[in-house]
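A.B. asks: what follows is a predicted protein model with its sequence.
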Amino acid sequence: MNSNHLLLEEPMRMASILEPSKPTFFPAMTKIVGTLGPKSRSVEIISGCLKAGMSVARFDFSWGDTEFHQETLENLKIAVKSTKKLCAIMLDTGGPELQVVNRTEHPISLEEDTKVVLTPDQDKQATSNLLPINFHGLSKAVKKGDTIFIGQYLFTGNETTSVWLEVDELSGEDVVCLIKNSATLSGPLYTLHVSQIRIDMPTLTDKDKEVISTWGVRNNIDFLSLSYTRHAEDVRHARDFLSKLGDLNQTQILAKIENIEGLTHFDEILQEADGIILSRGNLGIDLPPEKVFLFQKAAVYKCNMVGKPAVVTRVVDSMTDNLRPTRAEATDVANAVLDGSDAIILGAETLRGLYPVETVSTVGKICAEAEKVFNQDLYFKKTVKYVGEPMTHLESIASSAVRAAIKVKASAIICFTSSGRAARADCKVQANHACDFCCYPSAKDKSTAVDFLWCF
């Protein structure tokens, strides 16, 4: 990276890196989304996460029932009240996710170079030679030689807990596979991902609709994370569904790009969605390793230029079991911020990790340090050039406000807004890194947060 892409003092003293960071009134502007689950659902832990910098709570409905998530949300409300920290609510749909069904929850050992059968018959018991799945059309979607990945829910990529399979034979609705590495699958839920294969299942399933129309309406969710978004029509369908649910017609839809199909239709999806979640876990399986960084940088840039939030996942997987991230992970978080990412999603790290509060704190500190050297002036010039002329009245006012803030090194831009449009216009040319926005909206009645349209 050229030095003009970062705000570094010249000449830079390397010893200055060791100096303690100066305290700031505002926290990191890069938002941290924490997934709440078994290890992070108590009032004490949630309060710790809020104080550490979590501003969005994610409820993932690909596992757990509404009663479990409601209990967690009630604890969140108590934590919000006690800490006086606002927190938005994100509902993450299950979508067309393929899963291995293990009703006994006993560990399953798979041996390299042996065969295992994937069957849609969920009445059968999962064994080392037979894995029931929740999809009847797999044998029609794959062919001999295709690659299938199976891992624990929110897997960390550890080869002892996830397995690669190669399709060897098709037998009716069953798929016979060759096991490529030895592994032990533990726990009740494993996700199954087929590389570069289209799965004929709706993006918004009947189960998703039921959850949204009951739990989502009851809790007036701020964001809907639309898992496995593959086409712009998926977003339009979800928005049409939300529009019929009263208060949820203002809920923001974040399209989750998780496979090649979604990547192929990225531009159309971006046009329809309110923001994009780059699901690097599943997509990282589909893409060659050398292409993952290119997708991230291109996708974040496209989001930045149209003024829509870009959210990155899977950044500090190792903190699921460790107190500190690896050097590569720490650098990855910083680079995501420098690329222009608006938020970071923590999945397994907070849901079932041993150190949820420490993880939020560590990621927040890395984001704050990266924001200090983010070249806002360069970003501003790129965005204004992309917007072009003539600007709309709102874009003109927003760009003038941001230009003035950069020139005088302002700490905050105060934006009075009820709809969030003015704040989003400012963010479009400001990238959330130069100064903070203080927005004053109308409050939602009995919600855990005010209207979080500007949350990213």
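C.D. replies: Perfect, I can see it now.
A.B. asks: only C-alpha atoms for contact and neighbour calcs from this point on.
C.D. replies: OK.
A.B. asks: could I get the buried residue list for stretch 327-341?
C.D. replies: 329, 330, 332, 333, 334, 335, 336, 337, 338, 339, 340, 341 (16 or more other CA atoms under 10 Å).
A.B. asks: oh, that last question was meant for stretch 206-223, not what I typed.
C.D. replies: With burial defined by 16+ other CA under 10 Å, the residues of stretch 206-223 counted as buried are 208, 209, 211, 212, 213, 215, 216, 219, 220, 221, 222, 223.
A.B. asks: now stretch 157-166
C.D. replies: Within stretch 157-166, the residues scored as buried using 16+ other CA under 10 Å are 161, 162, 163, 164, 165, 166.
A.B. asks: before we move on, the earlier item: mind listing which of the buried residues of stretch 206-223 are in helices?
C.D. replies: Using DSSP state H, the members of these that fall in helices are 208, 209, 211.
A.B. asks: a markdown table for those residues, including distance to residue 386?
C.D. replies: Compiled in a markdown table, these are given as follows (distance: CA to CA, whole Å):
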| residue | distance to residue 386 |
| --- | --- |
| 208 | 37 |
| 209 | 38 |
| 211 | 40 |
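A.B. asks: nearest to residue 316 among those?
C.D. replies: Minimum separation from residue 316 among these (CA to CA) is found for residue 208, which lies at 28.1 Å.
A.B. asks: so which residues of the stretch 201-350 of the chain form helices?
C.D. replies: Listed in chain order, the helices found in the stretch 201-350 of the chain under DSSP state H, counting those that start in this stretch are 206-211, 217-218, 232-243, 260-264, 266-272, 280-286, 289-306, 327-339, 348-351.
A.B. asks: that should have said the stretch 351-456 of the chain, apologies.
C.D. replies: Taking DSSP H, counting those that start in this stretch as the criterion, the stretch 351-456 of the chain carries its helices at 356-372, 376-387, 393-408, 421-428.
A.B. asks: give the buried residues for the last one.
C.D. replies: Same thing as helix 421-428. For helix 421-428, the buried set under the neighbour-count rule, 16+ other CA under 10 Å, comprises 422, 423, 424, 425, 426, 427, 428.
A.B. asks: below is structure B, check it against A:
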Amino acid sequence: MQGGNHMLLEEPVRLASVLAPAKPKVFPSLTKIVGTLGPNSHSVEVIEECLTAGMSVARFDFSWKDATYHQETLDNLRKAAQNVKKLCPIMLDTVGPEIQVHNSTGGAIELIGGNHVTITPDLSKAPSADILPIKFGDLAKVVKKGDTLFIGQYLFTGSETTSLWLEVTETSGAEVICYVKNTATLSGPIFTLHVSQVHISMPTLSEYDKQVISTWGLQNSVDIISLSHTRSSEDVRELRAFLKSHDLQDTQIYAKVENAEGLEHFDEILQEADGIIISRGDLGIDLPPERVFMSQKTGIHKCNMAGKSVIITRVVDSMIDNLRPTRAEATDVANAVLDGTDGILLGAETLRGQYPVDAVRTVGRICAEAETVYNQSLHFKKVARHVGEPMAHEESVASSAVRSAMKVKAAAIVVFTFSGRAARCSILHKIST
């Protein structure tokens, strides 16, 4: 099968289809781009450029900065959206059970590979290359010799020198002594500590998260809450009840699956959540590297079949400091679209990256190009087989509309909807609405 100058993926790709000039598109990328707003994307002017470049959702990460700062950014977003005449939903990202190292001195801390460092719950001790205080008293109770810990402002990617890779050698009382596996310089007021494949006895929805949601979230009627470190369906139900009690029942919940525990309970989490964020930042250090791709592909497929939105993260890390992504990153983004992802989340790329607008624009172009060879017909058949018969009324109407659109090669389906359910049923079949 062939669509225009491009081959659908059931056929081998012909060089001619690759070299043919791209045709103007009726729509920009249908894959949604979530941009995290921060220091390098705070101003009205930069946000305007991000929106024009293709940013679909604005994410506010409350693991850093306070509500005052985020309110200033949101006010700028509203001005920018009005100026460019675009709607932009708001996503509030919770902190969750995050273990933090507080750098009270604020200075850079250099740790040398081959040395040892002690992790302590004693916050009275000043952080240094020899000791790092954390806000969690039970670490020594849950880790054992040989366990892996990661510490960094943006966690470990395998190439950064700003994050630390540690191996537990022993515990002494409440303290954990670790072997430093790589040389790194920690900088900033707060670092995150991640313990690989170990359950941390901290609530998924923290008291700080509840305070932020019930004040900033309620005040701004946030559209989506990204529930960090979701570990079970009960986490989603707890947040749902909390939102309902604060008159935020229309706010959608996107569960962030970012550790082995979340993967283990993926099916039950998917059933309760409105959407899933496959958070490859933490997931990529909780799992062996060779298993990350399978968790992504399996998760995306399950979301597609369930008709729930799915977003992936950490796609163009190199664009934090560079104008272009690597070839591997560009291919990674395209393959995620071909797997069926509905959205791409840009974190550090737009938050602190030097080229936030270019990151949005480049990812959008890659997504749009991948969409031209996405096999809509094959996906539709898979979904129809999965749903089976008899279908619900809304599902049947949406399915018929999509089938008709495919036969006449319609560019879009216009859906008149009050709740959005009919539109989501149509999107389930991967036709633009």
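C.D. replies: Yes, it's here. Note that the structure is predicted; figures quoted are calculated from it, not measured.
A.B. asks: care to give me the TM-score?
C.D. replies: Taking TM-score structural alignment, normalised by the length of the second structure as the basis, the two superposed chains have a TM-score of 0.97; 431 aligned residues with a CA RMSD of 1.8 Å.
A.B. asks: the buried residues of stretch 157-166 of the first structure in strands, which ones?
C.D. replies: When DSSP state E defines the strands, the subset of these inside them is 162, 163, 164, 165, 166.
A.B. asks: so the fourth one touches residue 177, yeah?
C.D. replies: Yes - with contact taken as CA atoms under 8 Å, residue 165 of the first structure and residue 177 are classed as touching, separated by 5.8 Å.
A.B. asks: sorry, back to before: which of the buried residues of stretch 327-341 of the first structure sits closest to residue 203 of the first structure?
C.D. replies: Here the nearest of these to residue 203 of the first structure, counting by CA to CA, is residue 341; it sits at 25.0 Å.
A.B. asks: share the number of residues neighbouring residue 123 of the second structure, please.
C.D. replies: Look at residue 123 of the second structure: counted by other CA atoms under 10 Å, it has 16 neighbours.
A.B. asks: so what's it up against?
C.D. replies: Contact criterion CA atoms under 8 Å, 6 or more residues apart in numbering gives 133, 134, 135 as the residues in contact with residue 123 of the second structure.
A.B. asks: circling back to that earlier point, could I get the buried residues of stretch 206-223 of the first structure as CSV with distance to residue 416 of the first structure?
C.D. replies: As requested, these are exported to CSV (distance: CA to CA, whole Å):
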residue, distance to residue 416 of the first structure
208, 35
209, 35
211, 34
212, 31
213, 32
215, 31
216, 28
219, 26
220, 23
221, 23
222, 20
223, 22
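A.B. asks: which of those residues lies closest to residue 70 of the first structure?
C.D. replies: Within these, distances to residue 70 of the first structure taken as CA to CA reach their minimum at residue 215, with 7.7 Å.
A.B. asks: quick one, what contacts that closest one?
C.D. replies: Residues in contact with residue 215 of the first structure (CA under 8 Å, 6+ apart) are 66, 70.
A.B. asks: try 10 Å this time
C.D. replies: In this structure, residue 215 of the first structure makes contact with 66, 67, 69, 70, 91, 209, 221, judged by CA atoms under 10 Å, 6 or more residues apart in numbering.
A.B. asks: would you write a PyMOL line that selects the buried entries of those residues?
C.D. replies: To isolate the buried members of those in PyMOL, using 16+ other CA under 10 Å:
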select buried, resi 69+91+209+221
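A.B. asks: circling back to that earlier point, so which of the buried residues of stretch 327-341 of the first structure would you say is closest to residue 306 of the first structure?
C.D. replies: Nearest to residue 306 of the first structure among these: residue 340, at 12.4 Å, using CA to CA.
A.B. asks: residue 4 of the first structure and residue 378 touch, don't they?
C.D. replies: Yes - counting by CA atoms under 10 Å, residue 378 is a contact partner of residue 4 of the first structure at 8.4 Å.
A.B. asks: what ranges does the stretch 51-200 of the second structure have for its strands?
C.D. replies: Here the stretch 51-200 of the second structure has its strands, by DSSP state E, counting those that start in this stretch, at 55-61, 90-93, 99-102, 109-111, 116-120, 131-133, 148-152, 163-172, 175-180, 184-186, 190-195.
A.B. asks: which of these sits closest to residue 267 of the second structure?
C.D. replies: Nearest to residue 267 of the second structure among these is strand 90-93; the distance by CA to CA comes to 21.8 Å.
A.B. asks: which residues of the first structure does the closest one align to?
C.D. replies: Here strand 90-93 of the second structure aligns to the first structure at residues 89-92, judged by TM-score structural alignment.
A.B. asks: mean shift of the matching stretch relative to the second structure?
C.D. replies: Average distance, stretch 89-92 of the first structure versus aligned residues of the second structure after superposition (mean CA distance after the TM-score superposition for the first structure): 0.1 Å.
A.B. asks: near residue 7 of the first structure, how many residues? Count them for me, please.
C.D. replies: Counted by other CA under 10 Å, the residues lying close to residue 7 of the first structure total 15.
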